[in-house]
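>>> could you look at this predicted model? Sequence included:
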Amino acid sequence: MRLTIPLVALIGGLALAVLAVLTLQRPPIHVEQDGYRGTGIQLISSPAATAAAFAINQAPEALPQNNAGPPAGSIYKNVQVLKNVPAGAFARIMVSMTQWVAPKQGCGYCHVSGNFASDAKYTKRVARRMIQMTIYTNAVWKSHVKNVGVTCYTCHRGNNNPQYVWFKSVEPPHATGLMATETGEARPSLAADGSALPYDPFTPFLVGKPKGGVNAMINTAGTTALPDGNRMSIQQTNWTYALMMNFATSLGVNCEFCHESRNFGSWSESTPKRVTAYYGLHMVRGLNNNYMVPLTATFAHNLLGPSGDVAKVDCSTCHQG
């Protein structure tokens, strides 16, 4: 018995140590005031995580501008989207896209060798639509991308397919019990930073046309002290929390980056960044509905998800910490 108790204590201590290493950030922790004094609006970060995020979010050096030559459509065949771009700029864009999306495969990733005008490869048809999506994002969604804008590299980072995308989740097999597994909860959710919140917070908010609008689905908290007809459930609230946790981890920030924790729903007490995030939410759903989902039949079957759906975007697709 004398040996058992110390052994149990040792094992328990080791378990706690492993748990702490896997869940807690290594000191030092940097805290920066980002709002009025006394409101608790503080940005919490770790120098190590900040340095890592900075390293992976460095855009490659841009190629020199070249606006020489007649419109590309007058020189090359089957140029549908960039036909009015000068030939020099068109060549610059094509070379850049190769570096951003297919640095190993080169031009042949999208084009048929010896017949660049051919649309035989699905990758070319997808790339054409992605160019249109990029133009649309930069032109229409300045409320989110501001004057910075996006390019193919923003999502692809040198990969054929962006690393951070999502598919509709398939309910994994589980035993019948008392846990709330049927609501998509009570198991580790990678999308919600490893919590037991719903493991697919994307489908309800980032694709389709939610009944009553996505804003009505997200706003689950009541606005009065007494019941006033708010029919939102705890489960619906958990879906919102799962989505918000995904926002936070995608940007590498805490909740107070956008919200004042005394009243998460109050716009007047939130930071200006919440407005940018609001437009980003609607932008992402629009991109999925209007660009990604319609390409389902175009993509190769092996690139579709378990339910046969196409890869879709969320905040992490672009931001990556």
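Sure, I can see it. Numbering: from 1, shown residues only.
>>> drop to CA atoms for contacts and neighbour counts, all remaining ones
Will do.
>>> which stretches in the stretch 201-321 of the chain count as strands?
For the stretch 201-321 of the chain, no strands are identified by DSSP state E, counting those that start in this stretch.
>>> all helices for it, in order.
203-206, 214-218, 234-251, 273-287, 315-318 (DSSP state H, counting those that start in this stretch).
>>> who wins for proximity to residue 169 among these?
helix 203-206 (8.5 Å; Cα to Cα).
>>> and the closest one, what does it pack onto?
helix 273-287 (3 or more Cα pairs under 8 Å, 6 or more residues apart in numbering; DSSP states H and E).
>>> how about 10 Å then?
helix 214-218, helix 234-251, helix 273-287 (3 or more Cα pairs under 10 Å, 6 or more residues apart in numbering; DSSP states H and E).
>>> ok, and here's another one to check against it:
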Amino acid sequence: MKSTMLLRLGAVLAGAALLGACQLETKSVAQNGYRGTGMDQIHLVSDKKKVGEVPPPPYDPPKPGGRPAKEAYQNVQVLGDISEDEFSYTMAAITQWIAPEQGCNYCHNPANLASDELYTKKVARRMLQMTRKINTGWTQHVKQTGVTCYTCHRGQAVPTENWALPEKGNPDSILGNKHGQNVPLVTTAYSSLPNTAFAKYLLDANSSPIRVQSTYSHPSKYAATANKTTTMETEGTYSLMMHTSTALGVNCTFCHNAGSFQAWNMSTPKRVGAWYGYRMVRDINGEYIGSLASVFPKHRLGPMGDPLKVNCATCHRGVNKPLGGVSMVKDYPALRPTGPMVTAAAAPAPAAAPTKMP
């Protein structure tokens, strides 16, 4: 009798230990809707104070007006429309956000600040264009909170959360070729799902549609709406969804309704934001980072020779609002400009989200 009780206690403790291993971080649960509908909202419990900590401005923001930067300095191609004082203020902040130890010399030749000889300056110029585009053309996702260089970089030259095209195995060999699966990575929530989802869905504007199923399953009767997505292909979609949940520190019902994951009219408003978010990431990777492939040196490229790109975790870092929702861009108007110059340069965001799964 005693030995049986000990065995049962041991089994309970072992089960608790196994479940505890899955609980990587503390979570909070809140009921959303009727009980039993599977709509509980689960969030990672983070240190809100730490998440919301952002570096203060380098000094008091300058007053509006003054000589334009393009007249005060040479070779100013992006921020020439702001004042000389605002230009210096913005440069000081960018140095703090990206290269606090290296300082201005990380991008500039100290003997000739106008020179483009360092690749880092060319990259920074393109990233400034990207940041302005996000803050003016992708407000359906970033709202009025906006982004700054710090949103991704967090005081480091290269954001810690990035990805590149995975190295291809030998397609003619089964031995050692896992076809991108069964490799536990944080990007796929340590699952056995494919690690090629980013390349498939987040590379550029021509990325594959994020789809699991269609309205009809018949292969020929409803040819226009037939489900042409194979079971193997849907694994990539699930991989992306696992990444998104991990990156935002939430569960599936943050965006979807457990009654019908497909139905847009049952989904939460967050799903529309995610729809724009995926397309914003495609724009960043294809239009901006992809255009720098020939600029980056070899040590800043992935195994397939492509630049390191962004995904959801690059900004979010495990919380559903990057930096806990703190808006830094309000202190840096140069990164969210207004006027005809910006309107002409920034492509409009996509039309309203479709009524069916994109």
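Done, it's in. Because the structure is predicted, anything quoted here is derived from the model rather than measured.
>>> quick one: TM-score?
TM-score of the superposed chains, computed with TM-score structural alignment, normalised by the length of the first structure, equals 0.85; 304 aligned residues with a Cα RMSD of 2.8 Å.
>>> the helices of the stretch 201-321 of the first structure: which one's closest to residue 141 of the first structure?
Here helix 273-287 is closest among these (Cα to Cα), at 6.9 Å.
>>> quick check: closest non-adjacent residue to residue 207 of the second structure.
residue 201 (5.0 Å; Cα to Cα, 6 or more residues apart in numbering).
>>> and what of residue 96 of the first structure?
Setting aside the residues directly before and after it, residue 96 of the first structure is nearest to residue 63 in space (Cα to Cα, 6+ apart), at 7.4 Å.
>>> which stretch among the helices and strands packed on helix 203-206 of the first structure is buried most, on average?
Highest mean neighbour count among these (mean count of other Cα atoms under 10 Å): helix 234-251, with a mean of 20.
>>> mind giving me the packing neighbours of it?
Using 3+ Cα pairs under 10 Å, 6+ apart: helix 234-251 of the first structure touches helix 203-206, helix 214-218, helix 315-318.
>>> which part of the second structure matches that helix?
Mapped onto the second structure using TM-score structural alignment, helix 234-251 of the first structure spans residues 231-248.
>>> do the same with stretch 189-196 of the first structure
Under TM-score structural alignment, the match for stretch 189-196 of the first structure is residues 185-192.
>>> what do we get in the first structure for residue 121 of the second structure?
Per TM-score structural alignment, residue 121 of the second structure is aligned with residue 124.
>>> er, residue 31 of the second structure I mean
Going residue by residue (TM-score structural alignment), residue 31 of the second structure aligns to residue 33.
>>> quick one: neighbours of that match, just the number.
13 (other Cα atoms under 10 Å).
>>> how close does it get to residue 41 of the first structure?
6 Å (Cα to Cα, to the nearest Å).
>>> would you map the helices across the stretch 1-150 of the first structure?
Under DSSP H, counting those that start in this stretch, the stretch 1-150 of the first structure gives helices at 4-23, 47-56, 87-101, 122-140, 142-145.
>>> in CSV, list those helices along with mean neighbour count.
Shown next, in CSV, are these (neighbours: other Cα atoms under 10 Å):
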stretch, mean neighbour count
helix 4-23, 11
helix 47-56, 12
helix 87-101, 19
helix 122-140, 16
helix 142-145, 18
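>>> would you turn these into a markdown table with distance to residue 295 of the first structure?
Below are the helices of the stretch 1-150 of the first structure laid out as a markdown table (distance: least, Cα to Cα, whole Å):
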| stretch | distance to residue 295 of the first structure |
| --- | --- |
| helix 4-23 | 39 |
| helix 47-56 | 29 |
| helix 87-101 | 18 |
| helix 122-140 | 7 |
| helix 142-145 | 24 |
